[in-house]
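Student: 3D, please:
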Amino acid sequence: MSLETIQNTEPQALWAGMDGVLLRFGLTPEPEAMAAAQRLAADTENHTPDGVIEIAPGLVSVLLRFDPAKTTRTALAKELLARAQHIWQHAQDRPEPARRWTIPVAFGAEYGPQLEEVAQIVGCRPEEAIRRICKADLRVLVIGFAPGQPYIGLLPEEWNLPRQSSLTPGVPAGAIVTAVRQIVMFGAESTTGWRQVGRTAFRSFRPGQDTPMPLRAGDAIRYVQASGPEIEALERTGDLSGGAKLQVLR
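Tutor: A predicted model of the protein is given here:
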């Protein structure tokens, strides 16, 4: 999608089920559309429209569910579309994160068996690929596919890797996988078409905990390199944070 096409795109308010309104900024995960969706999600969280009972951000959209006894779909769609158009017509930078996670990761070898393949596709050595991942300004774009599972991005353009042509039968909980300029951090063992470059002891889904899904859309993510034995030691402690540190920024 060209910049001209992006600039000429208008946000849309779409009906979603019996009690939902979907505000959509695009059809593909372009940075401008994602930034606008993040801004709208933050705006509706901070200034929730009357009658809204759930806010669910997507990559380029925001879904809001409402109580029909407190508002109408038409009224809600009109208010949300006005907010979306204002956001789209003004600065498209991402909102500043409210929280930042620093998460240890073991890269390569049995912890990231496809790191060398990824580095070759990107066009660098594995050590440089690790450095670029750890240096990247990453955010949780959306939580989806499985409970608590974050899609994290965006990596630089050279990381626009295609998915594999076949599935990997299983990657472990804590696997760090990458494709299409994004990172997924698995909360449980899973099949995937993305390439595994590392593993963390951090668990993004924690059944039975007061906060079963600790990550939120918009959270900043910073990965730091750790050794394999360090990650294994963290896993043995049973600490589901896996040595991660959470900093509240505002």
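Student: Please count neighbours and contacts with C-alpha atoms only from this point.
Tutor: Will do.
Student: Select the longest strand from the chain.
Tutor: Using DSSP state E, we find that the single longest strand of the chain is strand 99-107.
Student: residue furthest from the geometric center of the protein?
Tutor: Ala69 (32.9 Å; Cα atoms, centre = their mean).
Student: Strands along the chain, start to end?
Tutor: With strands called from DSSP E, the chain shows them at 12-16, 20-24, 52-57, 61-66, 99-107, 138-143, 150-153, 168-171, 175-179, 182-185, 190-192, 195-199, 220-226, 245-248.
Student: Just list the residues touching the residue found closest to Gln164 once you drop the neighbours it is linked to in the chain, thanks.
Tutor: Distances taken as Cα to Cα, 6 or more residues apart in numbering put Gly193 closest to Gln164, at 5.2 Å, once the chain neighbours are dropped. By Cα atoms under 8 Å, 6 or more residues apart in numbering, Gly193 lies in contact with Arg163, Gln164, Ser165, Ser166, Leu167, Thr168.
Student: Please give the structure of this sequence too, so both can be compared:
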Amino acid sequence: MSDNRQTALADAAFPCIGRVGLDGMLVSFGDALSEPANRAALAFRAALDAAAPAGVEESATSLVSAFLRFDALRVDFGTLRSEIRGLLDSRDWYAADLPGGRRLWRIPTVYGTDLAPQLAEAAEAVGLDTETAVAQIAETRVRVQTIGFAPGQPYLGELPPAWDIPRQTDLTDPVPVGALTVAIRQLVLFSVSTPTGWRHIGQTAFRPFRPEAEAPFVLRPGDEVLFEAVTRETYERLCAAGPDGGAVSEAIR
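Tutor: Okay, here's the model as predicted:
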């Protein structure tokens, strides 16, 4: 981590612990998304689950925080806070290794065409021609930073700095399941069909949310993804290949 980033985190008094309602606790590693803060949240949540403090019933991560829910009848907030603070102070979570069990996914993606009509608009906002824009996206290995907005829907990043383009002020028509969208150096792979303010630049045949499956959320925070470019013809063929849409995965070692 850069000296400037370390100073900013220290000035902001992160990491910090806050209460959420009667039975929730939030451990925050920043007030804005950054790679170190996201890494810290993922690593800390894994360590928290391994430590299994008495009374903690579940945990989850957001972009820069780890949330835990506890049984307020078994343990009081102050006692649990002291235990969590001890774990928090045990190491530098911003430099921690990411948790094990992660997977690298390669998801075939058709960029542009009428299936993803905002590719040219996004490329222009970045200052690139569409071919170069596609190459940058397709060759960038992005991390699932969190799951949110809809069931099983991943937010992935970070893209190169030029992709720090804003969301649209107006919503577009609903994008389909498997839509790949972009804004603020992140990609979102849509698990449901919905209107969005993110620009629709690619389309996959991959279903991130499978309510019929034993594990309905396919991608998990910490997983990594390459959205590999394929032709429209290949995409059409993969639509009949099942919910993975031609995607393959392997363990990250």
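Student: TM-score for the pair, please.
Tutor: TM-score for the superposed chains, counting by TM-score structural alignment, normalised by the length of the first structure: 0.91, backed by 247 aligned residues with a Cα RMSD of 1.8 Å.
Student: one step back: which position in the second structure pairs with the residue nearest to Gln164 of the first structure?
Tutor: In the second structure, Gly193 of the first structure lines up with Gly197, judged by TM-score structural alignment.
Student: What of Ala56 of the first structure?
Tutor: In the second structure, Ala56 of the first structure lands on Ala60 (TM-score structural alignment).
Student: Could you measure from its match over to Thr194 of the second structure?
Tutor: 24 Å (Cα to Cα, to the nearest Å).
Student: Could you check which of those two has the larger neighbour count?
Tutor: Ala60 (18 against 14; other Cα atoms under 10 Å).
Student: Return the residues in contact with the closest residue to the more buried one other than its chain neighbours.
Tutor: Excluding the flanking residues, the one nearest Ala60 of the second structure by Cα to Cα, 6+ apart is Phe67, at 5.2 Å. For Phe67 of the second structure, the contacting residues are Gly24, Met25, Leu26, Val27, Ser59, Ala60, Thr61, by Cα under 8 Å, 6+ apart.
Student: which residues of the second structure does stretch 104-114 of the first structure align to?
Tutor: Using TM-score structural alignment, stretch 104-114 of the first structure lines up with residues 108-118 of the second structure.
Student: So what touches that stretch?
Tutor: 119-120, 134, 179, 199-205, 227-232, 235, 245-247.
Student: Let's see that with 7 Å instead.
Tutor: 119, 134, 199-204, 227-232, 235, 246-247 (Cα atoms under 7 Å, 6 or more residues apart in numbering).
Student: Same question for it: list its buried residues.
Tutor: Neighbour counts over stretch 108-118 of the second structure (16 or more other Cα atoms under 10 Å) mark Pro108, Thr109, Val110, Tyr111, Gly112, Leu115, Ala116, Pro117, Gln118 as buried.
Student: got it, and stretch 60-79 of the first structure?
Tutor: Judged by neighbour count using 16+ other Cα under 10 Å, the buried positions of stretch 60-79 of the first structure are Val60, Ser61, Val62, Leu63, Leu64, Arg65, Phe66, Arg73, Leu76, Ala77.
Student: Please apply the same query to stretch 84-99 of the first structure.
Tutor: Ala84, Gln85, Ile87, Trp88, Gln92, Arg94, Pro97, Arg99.
Student: So which of the contacts of Phe67 of the second structure is the closest to Thr146 of the second structure?
Tutor: Thr61 (6.6 Å; Cα to Cα).
Student: how much space between that closest one and Arg220 of the second structure?
Tutor: Separation of Thr61 of the second structure from Arg220 of the second structure (Cα to Cα): 10 Å.
Student: try Arg102 of the second structure
Tutor: 8 Å.
Student: ditto for Ala10 of the second structure
Tutor: Ala10 of the second structure sits 29 Å away from Arg220 of the second structure, going by Cα to Cα.
Student: higher neighbour count, the two?
Tutor: The neighbour comparison of Ala10 of the second structure against Arg220 (other Cα under 10 Å) goes to Arg220, with 19 against 12.
Student: just to revisit the earlier point, ok, now how distant is the match of Ala56 of the first structure from Ala133 of the second structure?
Tutor: From Ala60 of the second structure across to Ala133 of the second structure, the span is 33 Å (Cα to Cα).
Student: Over to Arg39 of the second structure?
Tutor: 26 Å.
Student: in the first structure, which spans are helices?
Tutor: Here the first structure has its helices, by DSSP state H, at 3-8, 31-46, 73-89, 115-122, 126-135, 228-237.
Student: Present those as a markdown table; the columns should include distance to Trp15 of the first structure.
Tutor: Converted to a markdown table, these look like this (distance: least, Cα to Cα, whole Å):
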| stretch | distance to Trp15 of the first structure |
| --- | --- |
| helix 3-8 | 22 |
| helix 31-46 | 17 |
| helix 73-89 | 8 |
| helix 115-122 | 40 |
| helix 126-135 | 38 |
| helix 228-237 | 44 |
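Student: Would you mind finding the most buried of the ones you listed?
Tutor: Ranked by mean neighbour count, the helices of the first structure are led by helix 31-46 with a mean of 22 (mean count of other Cα atoms under 10 Å).
Student: what's the most buried one of the strands of the first structure?
Tutor: Of these, strand 195-199 is the most buried (mean count of other Cα under 10 Å), at a mean of 27.
Student: Relative to Ile183 of the first structure, which of the helices of the first structure is closest?
Tutor: Closest to Ile183 of the first structure of those, according to Cα to Cα: helix 126-135, at 9.4 Å.
Student: Just tell me the aligned range of that closest one in the second structure.
Tutor: Counting by TM-score structural alignment, helix 126-135 of the first structure corresponds to 130-139 in the second structure.
Student: what distance separates that stretch from the middle of the whole chain?
Tutor: How far stretch 130-139 of the second structure lies from its chain's middle: 20 Å, per Cα atoms, centre = their mean, to the nearest Å.
Student: Could you do stretch 35-44 of the first structure as well?
Tutor: 14 Å.
Student: Which residue range of the second structure does that stretch align onto?
Tutor: Against the second structure, stretch 35-44 of the first structure falls on residues 39-48 (TM-score structural alignment).
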